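S.K.: Mind folding the following:
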Amino acid sequence: MIDDGDDEMPAEDEEMQRTSKKNSVKIEQHLFDRECWNGSSVVRNYNVDFKSDVFCQKDIREHTGCVNALRFSHGEQLLATGGDDLQSRIWKVDELMLRKNPKPDFLAEKRHTSNIFSLEFDLEDRFIYSGEHRGAVYKHDIQTNQVISSLKRSDVRSSAYNMDHHPSDSHLLAVTFANQVCFLDNRDFKHPIQFKTSRAAGGGDFYSAEFHPESPVLMLLNAEDGGPNVFDRRNPSRPVFLRNKFSGIRTDTRGHGYMGATWSPSGNQFMVLRKLSSPLYFDLISQRCFTLKPARNRNGYLNMKTIKSMIFIDDYTVATGSDHWGIHLWQVPRAHEDVPLVGEDRSQQYIVEKEIRVLRGHRSIPNQLRFSKHNQILVSSGVENSFKIWSNRRLPWSYDIPFVRKKNGEYDGTMEEEQAREKEERRILEDALDRDSEMEGRASYDDVFGGNDQTSEQRDTLEHFDVDEDEMMYAMDDEVDSDEERVLMRRGINEIMGHFRQDEDLHERILHMYRHAQRRRIHELQREIDRERLMAELDDILGLNDDDEVDEDENDDDDDDEDEVEGEDERDNDEEDNEDDDEDDDGRDNDEEVNDEEVNDSEGENEEDEEFDDVGADYDFFQMLFNQEDSDGDSDGDSGDEGIELPED
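M.R.: So this is what the prediction gives:
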């Protein structure tokens, strides 16, 4: 009986187990289908696709000044912010994403004496370090809000631009001051160790020093003049990796001040920003350097007015801010992908042609960027006294239609009238969305800009950082190498913009032509332009020296080849009393108009002999560029220009 009972129990248990397993499989299959095949699945579409996703943005307005520093904790559950209001704040990321008006979980008790430029958490997210413009560094306990340590040294009176914690040593912190790089040890906070490097580190201010994420004996050090170099902390006498050893980097990059560098998550790549020039991306695996080119437009990438940071979304996707208020993202070819070199000789480069995305919504320059892989959100801040959260998911009280602001000088009336106009236009838009039942959960104008007067938008501060047309001359262009050509470009574009402001397409074409045409070539081509309208302007714009001009024979008594001039044999005798307008401009070296006055007593015409090498195609380009008719077709008219024959291509 006992044996029979023992035989029956396992059979029942086995049946129950089969049934339970079958039900479990059904439940798992149901969950899998719901999450992975549903179009709105969180699991399927969890990772952000910056190339094609639609992004919403949410403004957090709590600071009373510019937000100069952002930092996620190592667990990415906390976000630290700091800026011109001299107090660092710590926020819970979940509350930032879900609450309408989140409040900081921590407000530093100790105020800095100058603007906060850098922040960092310890490895356990128990302490927060903050560095200021005058060099002081504070360490706060997050739980008790007490200052644990502070560093104020007379020999360190320069900005603390960056801080980076050792990835495994809980005591070691690297602080980048403008004049030196130091290591702070929690056990001896008041006696930092200076990181002494060789001359290869270069001169100028230091902007960043970071530990390698996998091999922290390696340091990525960036100086304004020396650029990014990788050093071994145990022997910093010379760099381990020199940037000029990478293929694809130009050797004539002097004049482009380097501004900060950062490692990729794996440590196999790093990126660096440059003033007035394109960012650079270095791949240690393939030993290649990529120049990240932006799309060419008036609101394209520009790095000139503020100190910015850069981030890696992943090893091959990078982002940084622009003086034209955009957040620019590039995707770089992977190490095994073949990419052709562009250029000649020592100027060959690997080029990433344009961005995969430009996020717009900031009303001034976004300086700082941070990306949370766990939360899949991007956080940005800068000149505004607020910071933004970007997500490809619709966050509560976010919006997807930016609040557009016109730059200083682009609107009529006073600042107050312009703000009233913006508010009225937004009200009309919100009423339309409300009629379609689409305003629920969206942030309104009052949600973004209303509330406390101390945290409201400071319009005068924003306009102070607007890029005006004079500063547009510094628009990034790597093909301008010398200071002389850069000054020439600035003056020339300024004059062009002044003459052709009303025609935006014409302005863009001239801007593009001017940057990429050689000065000598422009001088040759301008002889073929409608002289009455453009010769004087382009002459002043180029400002060519006497030695750059083509010598011309201005002696009317010389014999000329009459075989080269056709259709000029007949002239009205009424032109006897007309004087050539170009006689009054003989003091200008660049006056190349032909004196076509014909006297009745003269036995023939005097015509200058000019040769133009391979300019026919370019002449057609200029005709298209200035939307003018073919001057050869008008040679029989009353125009002062005579039809100049151009050689066939």
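
S.K.: Could you use CA atoms for every contact and neighbour count after this?
M.R.: Noted.

S.K.: quick one: Trp330 is in a helix?
M.R.: No. Per DSSP: H, G, I helix; E, B strand; the rest coil, Trp330 lies outside any helix segment and is strand.

S.K.: How about it, nearest residue that isn't a chain neighbour?
M.R.: In space, Trp330 comes closest to Glu355 once its chain neighbours are excluded; the distance is 4.6 Å by C-alpha to C-alpha, 6 or more residues apart in numbering.

S.K.: To compare with the earlier structure, here is another sequence to fold:
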Amino acid sequence: MPAEGTRMAGLWEREVGRLRPKRFANAFMASRDFVQSLGIQKRLREHRGCVNTVSFNSSGSLLLSGSDDMTLVLWDWEAGTPATSLHTGHENNVLHAQFMPSSNDRSIITAGADGEVRHMQMREGGPVVVDRFVELEYPVHRLAVEPGSPHTFYSCGGDGSVWHFDLRGKEATKLFSCPSINDKTTKIIELYAVAMDPRNPCYFALSGSDEYVRLYDRRKSFVNGGSLFGTPVEHFCPPHLIGQNKDGITGLAFSQAGEMLASYSYDNIYLFEREHGLHFNNFKVGEKLLMDETMGATLPQTFKGHQNMQTVKGVNFLGPNYDFVASGSDCGYVFIWRKKGGELIRVMKGDKRIVNCVEQHPSESIFASSGIDTSIKIWGAGGSEDPSVANFDEVDDPDPYLFSMSSDSDSSVYMDDYIFAPVSGSSDGEDEDDDSSGEDTTSSDEEDTEEMAEGDESEEEEDTEEMADGDEGGEEDGKAGDGEMDDD
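M.R.: The predicted model follows:
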């Protein structure tokens, strides 16, 4: 019998009937062996622009994606083919899209760079009916569906506003605008992320263009002193960033245990628990702390090595028990850390330029990633393409925005301009994601990771103008779908 606690021991127990297959699968997905065995199983090609959002339905049979080409694609990801392609009606990039729960995968919500939030209802044997809920002057970056509800969800965007939607009455209600903490005037911050606590749908979190994660309780009034400003029940921020007015937080994610991941621009990813709250520790929000004031505080877990400066990146948990943390990076790699201890376990090439999204399958050892490339990568154990040989095209002409950026540049100047640049050219619609050259890095050493990231970033800075022209040109000549659409 193999040594107890090893993978071979688990295989032996499964074979002799001592370990249920589901329990064995979960144990494997929570192991280092699982992460080390990951490879690209499939590449999904249909979009003609950057793929800004990917998400699975509740059963995991379908993958939903949205793109700069203003279309949605519902994928039969196992077959590697589109099940349905849909025109969204958005007049600019689709930034986020989600299935509504308990809707037989026929109810989809979308948010776009055109400032619109839309609801798409796919009627059996009939047209796709689209309702436009709001039309704002700034991009709507993110949506958050109330857990288990087929009717209600939230949005946040560039104008700092938070909206609540109810599909039953086709109602949209502005809850509040999010005020700056560091600026004592009535300045509003730009919001990049909203996330719901899966344990308690009464709580949702917001993050944006400052250093604070704000936690709200929807049961409490959103009116503060007669203004429209919401009042958080808690704030979260690493002590060394308090009062620094940094470049913001682009991604949020909750675990089933109520932990929160926050991906900071020009900084690291942090894991917050209840005891890391500023009010919990009697810290005054908005004032820089002295070293001796933080000595007794419990510090959040930190995940280092990736780069988050050029685009709005998400962050996520992986594993059946949220055992790992995953993120894309400006260097075009997918980073995976062990949640406990923050050890960097795997770094895998996932895009020619930038990976923005990493989303896990609801029940299988599968996840999807997307970014600046027009294709989506499906990752799994023993994938047919090892990341060490999963190569990507090289393009010739540099994008002046990326070429001029450095670690000292102000990401707030480039972030939205880079993602939401106006159409400036046309595209032949071909996917540029064919094989050429690339590397995989599996070292957990931070210095090695940083050298790899810098090397890849210098390559991507030499050749992105063709990418920008090709992706943005999808608005003019992209045939985006076969679904009919009625706009109510």
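
S.K.: hmm, back to that, please identify which helix or strand holds the residue nearest to Trp330 of the first structure.
M.R.: Secondary structure from DSSP states H and E places Glu355 of the first structure outside every helix and strand.

S.K.: Show me what it lines up with in the second structure.
M.R.: With TM-score structural alignment as the criterion, Glu355 of the first structure lines up with Leu344 in the second structure.

S.K.: aligned partner of Arg219 of the second structure in the first structure?
M.R.: Under the alignment (TM-score structural alignment), Arg219 of the second structure pairs with Arg234 in the first structure.

S.K.: ranges for the strands of the stretch 1-150 of the second structure?
M.R.: For the stretch 1-150 of the second structure, the strands defined by DSSP state E, counting those that start in this stretch cover 38-45, 51-56, 63-67, 71-76, 81-87, 94-99, 107-112, 116-122, 128-135, 140-145.

S.K.: Out of the ones you listed, which gets nearest to Arg338 of the second structure?
M.R.: Arg338 of the second structure sits nearest to strand 38-45 of all these, at 14.7 Å, using C-alpha to C-alpha.

S.K.: Sketch out the strands for the stretch 201-350 of the first structure, chain order is fine.
M.R.: Assigned by DSSP E, counting those that start in this stretch, the stretch 201-350 of the first structure shows strands spanning 206-211, 218-223, 227-232, 241-242, 258-263, 269-274, 280-283, 288-292, 310-314, 317-321, 327-331, 350-352.

S.K.: which one of these lies closest to Gln57 of the first structure?
M.R.: Distances from Gln57 of the first structure to each of the strands of the stretch 201-350 of the first structure were compared using C-alpha to C-alpha; the minimum, 12.5 Å, belongs to strand 327-331.

S.K.: got the angle between that closest one and strand 317-321?
M.R.: Computed with axes from the mean of the first three to the mean of the last three C-alpha atoms, to 10 degrees, the direction of strand 327-331 of the first structure lies at 160 degrees from that of strand 317-321.

S.K.: corresponding residues in the second structure for strand 327-331 of the first structure?
M.R.: If you align by TM-score structural alignment, strand 327-331 of the first structure falls on residues 334-338 of the second structure.

S.K.: swap in stretch 159-173 of the first structure?
M.R.: Applying TM-score structural alignment, one finds that stretch 159-173 of the first structure aligns to the residue range 139-153 of the second structure.

S.K.: Pull out the buried residues from that stretch.
M.R.: Taking 16 or more other C-alpha atoms under 10 Å as the basis for neighbour counts, the residues of stretch 139-153 of the second structure that come out buried are 139-147, 150-153.

S.K.: in the first structure, which spans are helices?
M.R.: Ranges of helices in the first structure, per DSSP state H, are 2-36, 93-98, 415-435, 445-449, 459-464, 483-499, 504-516, 519-525, 536-542, 616-625.

S.K.: Dump those into CSV; add distance to His362 of the first structure and mean neighbour count as well.
M.R.: Shown next, in CSV, are those (distance: least, C-alpha to C-alpha, whole Å; neighbours: other C-alpha atoms under 10 Å):
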stretch, distance to His362 of the first structure, mean neighbour count
helix 2-36, 34, 12
helix 93-98, 18, 18
helix 415-435, 15, 13
helix 445-449, 12, 15
helix 459-464, 10, 15
helix 483-499, 26, 17
helix 504-516, 24, 16
helix 519-525, 38, 16
helix 536-542, 35, 16
helix 616-625, 34, 16
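
S.K.: Can you say which of the ones you listed is nearest to Gly83 of the first structure?
M.R.: Counting by C-alpha to C-alpha, Gly83 of the first structure lies closest to helix 459-464 out of those; the figure is 14.0 Å.

S.K.: Could you find the counterpart of Gly204 of the first structure in the second structure?
M.R.: In the second structure, the residue paired with Gly204 of the first structure is Ile189, using TM-score structural alignment.

S.K.: out of the strands of the stretch 201-350 of the first structure, nearest to Ser41 of the first structure?
M.R.: Nearest to Ser41 of the first structure among the strands of the stretch 201-350 of the first structure is strand 310-314 (21.8 Å), distances taken as C-alpha to C-alpha.

S.K.: contacting residues around the closest one?
M.R.: Residues from elsewhere that reach strand 310-314 of the first structure (C-alpha atoms under 8 Å, 6 or more residues apart in numbering): 261-265, 271-273, 318-321, 368-371, 373.

S.K.: hmm, try it at 10 Å
M.R.: Strand 310-314 of the first structure has contacts (C-alpha atoms under 10 Å, 6 or more residues apart in numbering) with 48, 50, 259-266, 269-273, 279, 317-321, 328-331, 367-373, 376, 378.

S.K.: can you give me the angle it makes with strand 269-274?
M.R.: 150 degrees.

S.K.: Can you give the distance of strand 310-314 of the first structure from its chain's centre?
M.R.: From the chain centre to the centre of strand 310-314 of the first structure is a distance of 14 Å (C-alpha atoms, centre = their mean, to the nearest Å).

S.K.: buried stuff in that strand?
M.R.: Buried residues in strand 310-314 of the first structure, counted by 16+ other C-alpha under 10 Å: Met310, Ile311, Phe312, Ile313.

S.K.: which position in the first structure aligns with Thr110 of the second structure?
M.R.: Counting by TM-score structural alignment, Thr110 of the second structure corresponds to Ser130 in the first structure.

S.K.: Excluding chain neighbours, what is closest to its match?
M.R.: Nearest one to Ser130 of the first structure, counting by C-alpha to C-alpha, 6+ apart, is Leu119 at 4.6 Å.

S.K.: All set now, cheers.
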